[in-house]
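Asks: structure for the following, please:
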Amino acid sequence: MLKYTLAFIKNDNQLLMINRQKAPWQGGWNGVGGKLEPGETPEACVIREVWEETGIRLVKPFFRGIVTWHGESEPVQGMYVFTAHVPSGEVEHLPRATREGILAMKEVSWILSQSNFGTVPTIRFFLKEILNRAKAPADYHCTFDGDRLVHTEIRALTLSGVSEAAELK
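Replies: Coordinates of the predicted model:
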């Protein structure tokens, strides 16, 4: 079981992003999510975290895979990634500061731009794939050297990942 969840909440061609107030990736734009509590399912966690950080109640987030990462001498870590659609009325009072950071709607093209160094570095690698619901959920693996992303690969979900994904549907 992975420790974290992350959601990308879409409205038209924009995503709800948070500019993180604290580490990891302090100052970087990212999706909304957090740490699983004991006994909590990934879906329940992402619903809770989105509510706590944004005030938006997700009804049925869509599981899109996992993002895993490791550094030179670190064990593999990871998070379950979800997407969701939210009506315009849910995101009308943005940007807005919260205890976790600044919430704002950002154009998908801005987030994916190779010239954009304001997002968490892994996002440009996996975001386009997870937004395409025709693609099967996968393991988007990232290798770091310190804070520098040095290698990425898309892997089929392992048997345990497939089992966990089946529980999420």
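
Asks: C-alpha from now on. contacts and neighbour counts both.
Replies: OK.

Asks: all helices of this structure, in order?
Replies: For the chain, applying DSSP state H gives helices covering 42-54, 108-112, 123-131, 159-168.

Asks: gap between the first one and the chain center?
Replies: If I follow you right, that is helix 42-54. Centroid separation for helix 42-54 versus its chain: 12 Å, with Cα atoms, centre = their mean, to the nearest Å.

Asks: please give the structure of this sequence too, so both can be compared:
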Amino acid sequence: MNNKKTVLVYIEQDHKYLLIHKQKPDMSFNKYMGVGGKIEAGESPKEAALREAFEETGLTLLDLTFNAKIFFHSQDYIEEMYLYTATSFIGTLQSSSEGTLIWVPKDVIKNLPMWEGDIHFLEKLHEKNLFEMHLYYEGEKLVRVSSGPLV
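Replies: From the prediction side, this is the model:
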């Protein structure tokens, strides 16, 4: 079983999220998502989120809010992802080799090519309570979603 721990950050400004249009040839190629990646050895999820946001955007986040733990399940793969939001930052926006950065109005995000499960947790980001969500995939097809308060 392949177990992976990752972070994902949605940077928000003017009712828009900063998304990356993935160009790296991996399982998320040509999909839109927040910025993030793997948690490195000895790194806390918060440290990983700050590092990944800087590496992928050139921005230093001044606030970082933990929102949820998301678990992705597929046949031989489980990913535990720490989901954050940020609204304050300094620096100059710079794309990376991961993909192109674009500010997208929140109300049109679900029209973009993205992982189906991402829409489920994006809809809960405005809630004040921490939550946990399990997304079950067969290939790229989302087959089951369960969520509740983070315990």
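
Asks: what lies in contact with stretch 36-43 of structure 2?
Replies: Residues outside stretch 36-43 of structure 2 that contact it (Cα atoms under 8 Å, 6 or more residues apart in numbering): 4-9, 45, 48-49, 52-53, 56.

Asks: just the buried ones out of these, please.
Replies: Among those, the ones that count as buried by 16 or more other Cα atoms under 10 Å are 6-9, 45, 48-49, 52-53, 56.

Asks: any chance of those residues in JSON lines, plus distance to residue 141 of structure 2?
Replies: Formatted as JSON lines, these follow (distance: Cα to Cα, whole Å):
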{"residue": "6", "distance to residue 141 of structure 2": "21"}
{"residue": "7", "distance to residue 141 of structure 2": "22"}
{"residue": "8", "distance to residue 141 of structure 2": "20"}
{"residue": "9", "distance to residue 141 of structure 2": "23"}
{"residue": "45", "distance to residue 141 of structure 2": "27"}
{"residue": "48", "distance to residue 141 of structure 2": "28"}
{"residue": "49", "distance to residue 141 of structure 2": "27"}
{"residue": "52", "distance to residue 141 of structure 2": "27"}
{"residue": "53", "distance to residue 141 of structure 2": "28"}
{"residue": "56", "distance to residue 141 of structure 2": "27"}
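
Asks: of all those residues, which two lie farthest apart?
Replies: For those, the farthest-apart pair by Cα to Cα is 45 and 56; their separation is 16.1 Å.

Asks: picking that back up, out of the helices of structure 1, which gets nearest to residue 67 of structure 1?
Replies: Across the helices of structure 1, residue 67 of structure 1 has its closest neighbour in helix 123-131 (8.1 Å, Cα to Cα).

Asks: so that closest one matches what in structure 2?
Replies: The aligned range for helix 123-131 of structure 1 in structure 2 is 118-126, by TM-score structural alignment.

Asks: repeat that for stretch 30-46 of structure 1.
Replies: Aligned by TM-score structural alignment, stretch 30-46 of structure 1 falls on residues 33-49 of structure 2.

Asks: now do that stretch: distance to the chain's middle.
Replies: For stretch 33-49 of structure 2, the gap between its own C-alpha mean and the chain's C-alpha mean amounts to 10 Å (Cα atoms, centre = their mean).

Asks: and if you look at stretch 22-29 of structure 2?
Replies: On the basis of Cα atoms, centre = their mean, stretch 22-29 of structure 2 sits 14 Å off its chain's mean C-alpha point.

Asks: which stretches in structure 2 count as strands?
Replies: Using DSSP state E, the strands found in structure 2 span residues 2-13, 16-22, 32-33, 35-38, 59-61, 65-74, 77-86, 89-91, 99-105, 131-138, 141-149.

Asks: how about a markdown table for the ones you listed, with distance to residue 115 of structure 2 added?
Replies: Converted to a markdown table, the strands of structure 2 look like this (distance: least, Cα to Cα, whole Å):
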| stretch | distance to residue 115 of structure 2 |
| --- | --- |
| strand 2-13 | 13 |
| strand 16-22 | 12 |
| strand 32-33 | 8 |
| strand 35-38 | 14 |
| strand 59-61 | 25 |
| strand 65-74 | 11 |
| strand 77-86 | 14 |
| strand 89-91 | 26 |
| strand 99-105 | 16 |
| strand 131-138 | 10 |
| strand 141-149 | 8 |
